[in-house]
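K.L.:
Quick one, what's the 3D model for this:
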Amino acid sequence: MIKQELKELGILATNLGSSTGQNWFATGADITSSSPVDGQVIATVTCSSHNDYKDICVQAKKAYAIWRLVPAPQRGEVIRLFGDKLRSLKPTLGKLVSYEMGKSLQEGMGEVQEMIDICDFAVGLSRQLYGSTIHSERPSHRMYDQYHPLGVVGVISAFNFPVAVWAWNTALALVCGDVVIWKPSEKTPLCAIACQQILADILKQKELPEGISNLIIGEKTVGEWLVNDTNIPLISATGSTAMGKTVAQHVAARLGRSILELGGNNAIIITPDADLKMTTIGAVFGAVGTAGQRCTSTRRLIIHESVYEQVKASLIKAYAQLQIGDPLLPENHVGPLIDQKAVAHYLDALSEIEKQGGKLIVTGGLLTGKGFESGCYVKPAIAEVENHYDIVQQETFAPILYLIKYQGDVMEAIAIQNDVKQGLSSAIMTNNLREAELFLSAQGSDCGIANINIGTSGAEIGGAFGGEKETGGGRESGSDAWKAYMRRQTNTINYSTELPLAQGITFNL
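P.N.:
You can find the predicted model right below:
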């Protein structure tokens, strides 16, 4: 059902490798890409061998020597063309994202739109890579700082956003003068091949080296090559906290840099002053969107006892109306989990909730029968729990929503929200100005993202995206996140006829 889309994206073969003329090195073992939508194999993909990786690194290094000298506004023009191409291919690429990953078609289109948005942001940034002028303590001296390209950037992305997160990193890195080697999730290789093909066509059109954008496909070992390579000064990695800890240790051991976007355990606080209609919309979308497989998915609702029963009843009613099935059909709200391993984790979590004392009020479970043959469809579940339960403290990448009651003021709710190891996204639903301001203050949310009267999901490109604690501390996308992809240099110019030394030191010759 996806053959026409693959053809439109320049992916012409069912067995994809270097022999097909695609823009990556691939002479290793084969893997298959299967859709969680219907369980069908989409294509067989040839992975990159270690020798392929070495060749890619040589190609990237040569390309960097050229690309870093291209003026930043001209680099921005390449990204502008890439964004324009994405606009024309949005329906096609969006459908591939939906089919290969399993998110709704609307979400697949939205992910491609995020790519377009970051391209727009990066084009503007290409004329705004500002440094600062600094007043020197020495007469007739001028000081300033400036930013230079960093080098070859390694990007490791996850299956849940198979194209957008790469684009967040790549659009900024390329505008900054870096080149990129991308290791996508082995669960969504076709989305990566499509993106590589689109950008490679733009580079060819501008007569630029293809090594500016590079792709390596494979499993864990391929990522390890990137992480341990001393020639790659920056690794941007998205995935689980366990994976991020390993990446951080290895990159730090060689004094490299890392941008880590890891697990979330995101909560919405619901106070007595909340608009409960808005609350239901935000909570349901946050909990079941992408079948709960977003790092910003809503995992916990921390609800004041005075509105607890009302919120619970509203959620149960809303969950009864959810349509589960083929995500390419617009009437369905919830698609499949990525694979049957994810289903097993989901089922284990449901079992643990009851073992640890929780109560399932929307029971969930595996869906079988017509339309669910892939074995990847599950029912979104809701459970009443305590925040200290081990299962609640973990991130389960599935549509399970925990309800937690609080009795006191908003500071009690904030303490409950912060009492997890992760610190990505957070939100409060309230029309009370004092509660809102407390939530955003230094004694409020300890997360990288804190929202008022919107949910935990749906970050905008213009803001820096990332979190604290076991979420990794990295920042991608907007604001000044671009600085992570560059090296900072402080410059001092002496335009006098003397050489005064700092701190009043004299040294006469």
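K.L.:
alpha carbons only for contacts and neighbour counts from here, please
P.N.:
Noted.
K.L.:
Helix, strand, or coil at the residue most central in space within the chain?
P.N.:
The residue lying closest to the centre of the chain (CA atoms, centre = their mean) is Val165, at 4.5 Å. Secondary structure state of Val165, per DSSP: H, G, I helix; E, B strand; the rest coil, is helix.
K.L.:
ok, now which ones touch it?
P.N.:
Under the criterion of CA atoms under 8 Å, 6 or more residues apart in numbering, the neighbours of Val165 are Ser157.
K.L.:
helices or strands next to the longest helix anywhere in the chain in the packing?
P.N.:
As assigned by DSSP state H, the longest helix anywhere in the chain is helix 72-101. On a contact count with 3 or more CA pairs under 8 Å, 6 or more residues apart in numbering; DSSP states H and E, helix 72-101 meets helix 3-8, helix 105-125, helix 164-175, helix 189-205.
K.L.:
how far out from the middle of the chain is that helix?
P.N.:
Taking CA atoms, centre = their mean, to the nearest Å, one finds the center of helix 72-101 at 17 Å from the center of the full chain.
K.L.:
Repeat that for stretch 243-250.
P.N.:
For stretch 243-250 - counting by CA atoms, centre = their mean - the centre lies 17 Å from the chain centre.
K.L.:
one more to put side by side:
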Amino acid sequence: MHELLSRLGLARDENLGGFDGEHWLGTGTPLDVITPIDGARIASVRPIRRAEYEHIVARAEAAFRTWREVPAPKRGEVVRRLGDALRAHKKDLGALVTLEMGKITAEGEGEVQEMIDVCDFACGLSRQLHGLTMHSERPRHRMYEQWHPLGVIGVITAFNFPVAVWSWNAAIAAVCGDTTVWKPSPKTPLTAIATTHLAARVCRESGVDPAVFSLAFGSVEDVGEPMLADPRFPLVSATGSTRMGRRAAEVVGRRLGRTLLELGGNNAVIVTSHADLDLATRAILFGAVGTAGQRCTSTRRILVHRSVRDELVKRLVRAYATVRIGDPRAAGTLMGPLVSHDAVAAVQSALARLKEEGGEVLYGGAPLDGPAFPGGHYVEPCIAAAKHEYRIVQEETFAPILYVIDYGGTSRPRDHVTLLGEMREAIALHNAVPQGLSGSIFTHHLVEAEAFLAHTGSDCGIANVNIGTSGAEIGGAFGGEKDTGGGRESGSDAWKSYMRRQTNTLNWGMDLPLSQGITFGEP
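P.N.:
Below is the predicted model of the structure:
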């Protein structure tokens, strides 16, 4: 472990949590970083305090004024080099993600690969920040729009994707001409420090001010709330709970700033009577158990047609029984620990509420202890029979709990009217939760698939057919509706969030006609 920290520029004892582009800062009380794998201390981090926050933001603001002058393709070249640095350190950084957050090795390295992919995407994007040309109604006039850099972007990330979500924002903001100040989760600061070390080195080697990628690890009082209220941040991108997102929207909105919010999910898979149950089972298993159910896109609810409900449950129980739980670094492990003791307690609380409301645990849910499960962070993944109206089903428990809810008749629909009626029932159940991030349907019937994707179908930002709710590609815009916050990050045209749009009209004639045919004064 100590060799790993050293290779990533981290101290085995104490690290500083702030970076201003030139110096590392941190005068707060040291915070021990604990691995959920066995509860051992990895290292400590000194958070920054309010005065250091002010200094870091001032430096990021100064760097922005220089960085925005760099041509966008040149900015893209710096981001490409960042991707190369991440490639060179993929295994080490992935191992640190596993150590600090608890993801299995494949997922830890996969998260670093996601950063690499985003850097590649952003590099290409740097030559495609296109505006539009419009025809003017006035003679000898030209209208067009262009996009300009926005400013310093505040990036607040959560523990479950400790580095990938930063890259969605920072890499794309960088090619757009913005600088970023990153506030990582208090549970995962070491991965943020290591990533910032890599970014700083790339900037120095490229002749660029490393304050393009600044770091501000600190408390809500010293960093979080000041960032939300700070007019120097025209945009704050925040990933976390809906409660946190409401606070961010309120404070940033009060000063008329922008927010990009990626909040809770309560994602459902509809399994129809026309589904391939083998395919559905595999997708549900990864969606519900992957990352120990700690993804915002994790599968929380199964809405299954009554004609296939028992068979699907039987397959899921059989599949869950094969999941190897334990040290995420060990070969063959499919599910590691939850991030904290509080997360384990939340599972037990949710299952107690489920039973109070009349639900039944069909598989798992028990905490795991003993020599194979040190630290007290492990649980069995759980399958539970539930009803849609249960209050616990309406909430997101950030853990591997899967609620099975049935719909429709006891046999496959034999006519078009019945089929559409049952699809309306399933879609209504799918949509009738406060969250709206990701959803999917398993079916080989064209009508069911198209009904799910229609404007009267899924109300989520991500809607899939015959794949699960989790594991979105970086090329599509990521985000959701309702209590999920409405933000969009990563692919498609999400880059526009990090820029300001400007409409331009150019008169190349000798007259001054007004729009809408208005005359004012003497012609």
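K.L.:
what about the longest helix of the first structure, how far off from the second structure?
P.N.:
Average distance between helix 72-101 of the first structure and its aligned residues in the second structure, after superposition and using mean CA distance after the TM-score superposition for the first structure, equals 0.4 Å.
K.L.:
Pull out the buried residues from that helix.
P.N.:
When neighbours are counted by 16 or more other CA atoms under 10 Å, the buried residues of helix 72-101 of the first structure are found to be 72-73, 75-83, 85-86, 89-101.
K.L.:
Likewise for stretch 103-120 of the second structure?
P.N.:
Within stretch 103-120 of the second structure, the residues that count as buried by 16+ other CA under 10 Å are 103-120.
K.L.:
before we move on, back to that, any chance of the helices and strands packed on helix 72-101 of the first structure in a markdown table, plus distance to Leu150 of the first structure?
P.N.:
Listed next are these as a markdown table, based on distance: least, CA to CA, whole Å:
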| stretch | distance to Leu150 of the first structure |
| --- | --- |
| helix 3-8 | 34 |
| helix 105-125 | 16 |
| helix 164-175 | 9 |
| helix 189-205 | 20 |
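K.L.:
how close does the residue in the first structure sticking out farthest from the centre sit to Asn494 of the first structure?
P.N.:
Relative to the centre of the first structure, and counting by CA atoms, centre = their mean, the farthest-placed residue is Leu509 at 58.4 Å. Here the distance between Leu509 of the first structure and Asn494 of the first structure works out to 19 Å (CA to CA, to the nearest Å).
K.L.:
What of Val41 of the first structure?
P.N.:
Note on Val41 of the first structure: its distance to Asn494 of the first structure, by CA to CA, is 66 Å.
K.L.:
What of Leu16 of the first structure?
P.N.:
When Leu16 of the first structure is compared with Asn494 of the first structure (using CA to CA), they lie 58 Å apart.
K.L.:
Among these two, which residue is more densely surrounded?
P.N.:
Leu16 (22 against 15; other CA atoms under 10 Å).
K.L.:
Next up, the contacts around the more buried one.
P.N.:
Taking CA under 8 Å, 6+ apart as the definition of contact, the neighbours of Leu16 of the first structure are 22, 43-46.
K.L.:
out of those, which is most surrounded?
P.N.:
If you count neighbours using other CA under 10 Å, the busiest of the contacts of Leu16 of the first structure is Val45, which has 25 neighbours.
K.L.:
you'd agree it is in a strand?
P.N.:
Yes: counting by three-state DSSP, one finds Val45 of the first structure located in a strand.
K.L.:
show me the contacts for it.
P.N.:
When contacts are counted by CA under 8 Å, 6+ apart, Val45 of the first structure is found next to 15-17, 30-33, 189.
K.L.:
so where do the helices sit in the stretch 151-300 of the second structure?
P.N.:
164-175, 189-205, 225-229, 242-254, 277-289 (DSSP state H, counting those that start in this stretch).
K.L.:
what's the mean distance for the shortest one versus the first structure?
P.N.:
Meaning helix 225-229 of the second structure. Per aligned residue, helix 225-229 of the second structure averages 0.9 Å (mean CA distance after the TM-score superposition for the first structure).
K.L.:
So which elements touch that helix?
P.N.:
For helix 225-229 of the second structure, the packing partners by 3+ CA pairs under 8 Å, 6+ apart are helix 242-254.
K.L.:
With respect to Ile198 of the first structure, which of the contacts of Val45 of the first structure is nearest?
P.N.:
Within the set of these, Pro189 lies nearest Ile198 of the first structure; the separation is 14.4 Å, counting by CA to CA.
K.L.:
in terms of contact, does the closest one touch Ser34 like I think?
P.N.:
No: applying CA atoms under 8 Å as the test, Pro189 of the first structure and Ser34 come out as separate, 10.0 Å apart.
K.L.:
who has more neighbours, these two?
P.N.:
Neighbours per residue (other CA under 10 Å) separate Pro189 of the first structure from Ser34, with Pro189 holding more: 26 against 21.
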